[in-house]
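# here is my input, please return the structure:
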Amino acid sequence: MDGTDPARTGNAVPDRPFWVQRAASDATVRLGSRDEVFLPRRGLASLFRLPGASDPAPDGRRMVGLCAWATALGLVGMAVALRGLYAILSGTDPVWYEPTLIVGGLAGIALTVGGFLSIQRRRLPWLMLGGATVPLLLNLVLTVIAL
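All right, here's what the predicted structure looks like:
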């Protein structure tokens, strides 16, 4: 025993990121008094490559671009939501408006969050923010037309 195996030394930091396929012998890492098992990600979770301890930080320009786009989505979304709230509280909105506004807003928020969760991917964050823009624009158009 050379003391480098994390399962034997009690080292809580794995030697590879969580999303890397591990051999059966690598699956258990000793964390104090309990064993922690890292399972490979499958399905939807495999799309979001969360950064590990050994990953470099995202490029500054990339982060500024994502944050600027998300800020623009948030500001326009807030304006649409406030106008919609005023119409809903005053009772001047059509019957279909409130559920449409809520579903579109939640879809946009979920896609924006997914864009930030997938920051380590090359194109996925931009595609998700583009996808978040679609329901926002639909809500904006419906708000202008309906109210």
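# please make it C-alpha for all contacts and neighbour counts, starting now.
Will do.
# got a list of what the residue nearest to Pro125 when sequence neighbours are not counted touches?
Using C-alpha to C-alpha, 6 or more residues apart in numbering and skipping residues adjacent in sequence, the residue nearest Pro125 is Gly115, 4.0 Å away. If you count contacts by C-alpha atoms under 8 Å, 6 or more residues apart in numbering, Gly115 has them with 124-129.
# one more to put side by side:
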Amino acid sequence: MAGYSAMLGLMGVGVGLYAIVAVLRGAPGWYLPALAMLTMFSVGLAVGAFLAVHQRTLPWILLAAAAPPMFGALMLAVSN
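Sure, this is the predicted structure:
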């Protein structure tokens, strides 16, 4: 679980760094709010997974649900 979360976290850091560069280069006005919403949704699910660590399958379900929004944020970041 920690490795999966670390992968999500490192991907989020990469998206954030790429977003900073994109904003400094003059990204459109919708870019940063859309990227922030996707990233915060993914982070919220990952936080929920760690809060539910004493459950058997719920953390894995939440971590699996956190991957698609982070992947969407990654695709949005590299498309700009």
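# contacts only, for the aligned residue in the second structure for Thr133 of the first structure.
Here Thr133 of the first structure is matched to Ala67 in the second structure, going by TM-score structural alignment. Shown in contact with Ala67 of the second structure (C-alpha under 8 Å, 6+ apart): 8, 42.
# hmm, back to that, let's have the contacts of Gly115 of the first structure in a markdown table, adding neighbour count.
Formatted as a markdown table, these follow (neighbours: other C-alpha atoms under 10 Å):
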| residue | neighbour count |
| --- | --- |
| Leu124 | 18 |
| Pro125 | 23 |
| Trp126 | 20 |
| Leu127 | 15 |
| Met128 | 19 |
| Leu129 | 23 |
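# in three-state terms, label Leu10 of the second structure for me.
With DSSP: H, G, I helix; E, B strand; the rest coil as the basis, Leu10 of the second structure sits in helix.
# what about the match of Thr133 of the first structure, is that helix, strand or coil?
Ala67 of the second structure ends up helix, using three-state DSSP.
# distance check, it against Arg25 of the second structure.
With the distance defined as C-alpha to C-alpha, to the nearest Å, Ala67 of the second structure ends up 27 Å from Arg25 of the second structure.
# still on that earlier bit, double-check that the residue nearest to Pro125 of the first structure belongs to a strand.
No. Going by three-state DSSP, the assignment for Gly115 of the first structure is helix, not a strand.
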